[in-house]
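**Student:** got a sequence here, can you build the structure:
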Amino acid sequence: MPCFRSGATDAGPSFDQRLPETDVILICVKPKQAAEVVDALRRGGVRRDTLLVSILAGVTIARFEQLLDVPTPWVRAMPNTPCVVGAGMTVVAPGTHATDTHLQLAERIFSSVGRCRIVDESYCNAVTALSGSGPAYMYLMMEAMADAGVRVGLPRDLALQLVAQTMLGSARMVLERNRHPASLRDNVTTPAGCTIGGVLMLEDGKIRSVLARAVEEATRIVEQLGRPGK
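**Tutor:** Here you go, the predicted structure:
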């Protein structure tokens, strides 16, 4: 499966096979290179039945369809970096000419590196801000918690392992037990215990609103990235 990608010098998109031989093309470049990708597709003689899968943040399928002006099936996808270790989260959304078969193919591709959900394209910008950018939020919290562990006397490597495994285990509890995070938190928060003290400190720091505002701001930026000329 060929993949359009940005070169190290940002000289423009390139591809690794002749397009007429290609059934699926994964497009992984910066949003501002959308028009360049379409030009490359046109020059390469892309077939009308080739499935084109874009992971460009903020760029709508309608824009790609308008630029290419050929009834080719497009699917918009938004994966995240944990795909590298098989624990990714991806959503896929169909374009005008994408059939259920095309959508299922895209879903199988991304399910091979984690979980995948089919969604309406209107959700894609919010998904980008939440799960696409989400690993960065998680890493920031992990770093802060590991620093806290060091502050109270733990070796740094131990503190980081404790934090990373705790976050991994907590995520699996939500996904595999199918319970709301608040319910699972109650299991840990015993009366007059240390956990409720820590939770109240987090609430005093307005952690809920800060995280929510981070996602809101990232969504706003994603919407701007997808505009022509950006």
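**Student:** going forward, measure contacts between C-alpha atoms and count neighbours the same way
**Tutor:** OK.
**Student:** in stretch 171-179, which residues are buried?
**Tutor:** Residues of stretch 171-179 include none that count as buried (16 or more other Cα atoms under 10 Å).
**Student:** next, the structure of the following sequence, for comparison with the previous one:
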Amino acid sequence: MPGAARPRHSFCERSFALTKHTVAVLGTGKMGEVVLAGLLRSGWPADRLLITARRPERGAELSGKYGVAVVGNVEAAARADILAIGVKPQDAGKLLDEIGPALPAGKLVVSLCAGLPTGFFAARLPEGTPVIRVMTNTPALVDQGMTAISAGPHATEEHLALAEEMFRPVGSTVRVPESQQDAVTALSGSGPAYFYLLVEAMIDAGVLLGLPRPVAHELIVQTAIGSATMLRDAGEHPVKLREAVTSPAGTTAAALRQLEIHGVRAAMSAALEAARDRAREIAAQAV
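**Tutor:** Take a look at the predicted model:
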């Protein structure tokens, strides 16, 4: 069901059917490496993983680090059962034109490319190729990622389940209609940067108030971790949690008043709309 979050669980609890498949990660930038490292941490056999890299030195680096084979794009398309496309959106068309003729029917293509709709892939790959679009984020590097998954042309329930099993080791997954993926990109794909900016600003404010920077850093980071844990585990709406901290005419109320005066809510809405619109622009430029 779209919108139903699926938390991660350990590899030993999952079906071993998925590990019979060979996965190729085409384009091993930041997010491609996230997928590769997550699969290996979950217990995925290294001999069932292939990678491609535009720069030979990058391929050698990852091969030495993870013990996986580096191959060309066409060979990866021919050998793998599942292709995870992790190149930059502007490079996706050229890659698909290269691998399309070598791609046998029925292989699952999982797109990590921000902004690109599944139709972009379907138009450049053999008829009947199942395509799934995902948007994950960098906390997947510490197994706390959030991944949204959408079915594209010819993708079945089995294909969706395979994609979920690929990303569960690095966090939680949720299914959404593809029409919502640009909003997902704005909210959770780019979301970590918003939190980092807020933490940065709070640390700087702590220094302004007279705290040593290391102390301000520790205070804010742990406060962020604790607050996030309560948001996840307490089962309370954020409004309720905020109200529990806010005493009438108290220090928190005074601070929140200033945030409202300076338009924090409006700024956040405008920022997310800008991110969504940029995702749409990327898709339009790639066509």
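**Student:** residue in the second structure paired with Met89 of the first structure?
**Tutor:** Here Met89 of the first structure is matched to Met146 in the second structure, going by TM-score structural alignment.
**Student:** same question but for Tyr137 of the first structure, I mixed them up
**Tutor:** Aligning on TM-score structural alignment places Tyr137 of the first structure opposite Tyr194 in the second structure.
**Student:** related to what we said a few turns ago, for the match of Met89 of the first structure, grab the count of nearby residues.
**Tutor:** Neighbour count for Met146 of the second structure, taken as other Cα atoms under 10 Å: 26.
**Student:** who touches the stretch of helix or strand it belongs to?
**Tutor:** Using DSSP states H and E, Met146 of the second structure maps to strand 145-151. Outside strand 145-151 of the second structure, the residues that touch it by Cα atoms under 8 Å, 6 or more residues apart in numbering are 131-140, 160, 163-164, 167, 170-178, 181, 184, 188.
**Student:** out of those residues, which are inside helices?
**Tutor:** Within the contacts of strand 145-151 of the second structure, residues falling in helices by DSSP state H are 160, 163-164, 167, 181, 184.
**Student:** quick one, longest helix in the first structure?
**Tutor:** Secondary structure assigned by DSSP H gives helix 156-177 as the longest helix of the first structure.
**Student:** superpose on the second structure and give me the mean offset of that helix.
**Tutor:** Superposing on the second structure and averaging over aligned pairs (mean Cα distance after the TM-score superposition for the first structure), helix 156-177 of the first structure comes out at 1.5 Å.
**Student:** what's that helix aligned against in the second structure?
**Tutor:** Under TM-score structural alignment, the match for helix 156-177 of the first structure in the second structure covers residues 213-234.
**Student:** then stretch 208-223 of the first structure?
**Tutor:** Aligned by TM-score structural alignment, stretch 208-223 of the first structure falls on residues 265-280 of the second structure.
**Student:** chain center to stretch 129-145 of the first structure, what's the gap?
**Tutor:** Here stretch 129-145 of the first structure is found 12 Å from its chain centre; the criterion is Cα atoms, centre = their mean, to the nearest Å.
**Student:** my error: substitute stretch 70-79 of the first structure in the last question.
**Tutor:** How far stretch 70-79 of the first structure lies from its chain's middle: 16 Å, per Cα atoms, centre = their mean.
**Student:** what lies in contact with that stretch?
**Tutor:** With Cα under 8 Å, 6+ apart, stretch 70-79 of the first structure has contacts from 47-57, 60-61, 65, 88-99, 102-103, 106, 110, 121, 124, 127-128, 131-132.
**Student:** recalculate using a threshold of 7 Å.
**Tutor:** Contacts to stretch 70-79 of the first structure, defined as Cα atoms under 7 Å, 6 or more residues apart in numbering, come from residues 48-55, 61, 88-95, 97-98, 128, 132.
**Student:** repeat that for stretch 50-64 of the first structure.
**Tutor:** 22-31, 72-78, 95, 102, 125, 128, 222-223, 225-226.
**Student:** put the buried members of the residues you listed into a PyMOL selection.
**Tutor:** In PyMOL, this line selects whichever of the contacts of stretch 50-64 of the first structure come out buried by 16+ other Cα under 10 Å:
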select buried, resi 24+25+26+27+28+29+30+31+72+73+74+75+76+77+78+95+102+125+128+222+223+225+226
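**Student:** aligned partner of Val198 of the first structure in the second structure?
**Tutor:** If you look again at residue 198 of the first structure, you'll see it is Gly, not Val. Gly198 of the first structure maps onto Ala255 in the second structure, by TM-score structural alignment.
**Student:** from the contact counts, what lies against the helix or strand where that match lies?
**Tutor:** For Ala255 of the second structure, the host element (DSSP H and E) is helix 251-261. Helix 251-261 of the second structure is packed against no helix or strand, with contacts defined by 3 or more Cα pairs under 7 Å, 6 or more residues apart in numbering; DSSP states H and E.
**Student:** give me the mean distance between it and the first structure.
**Tutor:** With mean Cα distance after the TM-score superposition for the first structure, helix 251-261 of the second structure departs from the first structure by a mean of 0.7 Å once superposed.
**Student:** which positions in that helix come out as buried?
**Tutor:** In terms of neighbour count (16+ other Cα under 10 Å), helix 251-261 of the second structure has its buried residues at Ala253.
**Student:** check stretch 57-73 of the first structure too.
**Tutor:** Neighbour counts over stretch 57-73 of the first structure (16+ other Cα under 10 Å) mark 57-61, 64-65, 68, 72-73 as buried.
**Student:** neighbours of whatever residue of the first structure lines up with Leu26 of the second structure, how many?
**Tutor:** Leu26 of the second structure maps onto Phe4 in the first structure, with residues paired by TM-score structural alignment. When neighbours are defined as other Cα under 10 Å, Phe4 of the first structure has 20 of them.
**Student:** same question for Met142 of the first structure.
**Tutor:** A count of neighbours around Met142 of the first structure, defined by other Cα under 10 Å, yields 20.
**Student:** just give the closest residue to it, not the sequence neighbours.
**Tutor:** Val163 (6.1 Å; Cα to Cα, 6 or more residues apart in numbering).
**Student:** before we move on, back to that, any idea which of the buried residues of stretch 57-73 of the first structure is closest to Leu175 of the first structure?
**Tutor:** Nearest to Leu175 of the first structure out of the buried residues of stretch 57-73 of the first structure is Ala57 (Cα to Cα; 25.9 Å).
**Student:** what sits against the aligned partner of Lys88 of the second structure in the first structure?
**Tutor:** Aligning on TM-score structural alignment places Lys88 of the second structure opposite Lys30 in the first structure. Contacts were defined as Cα under 7 Å, 6+ apart; by that measure Lys30 of the first structure touches Leu56.
**Student:** all set now, cheers.
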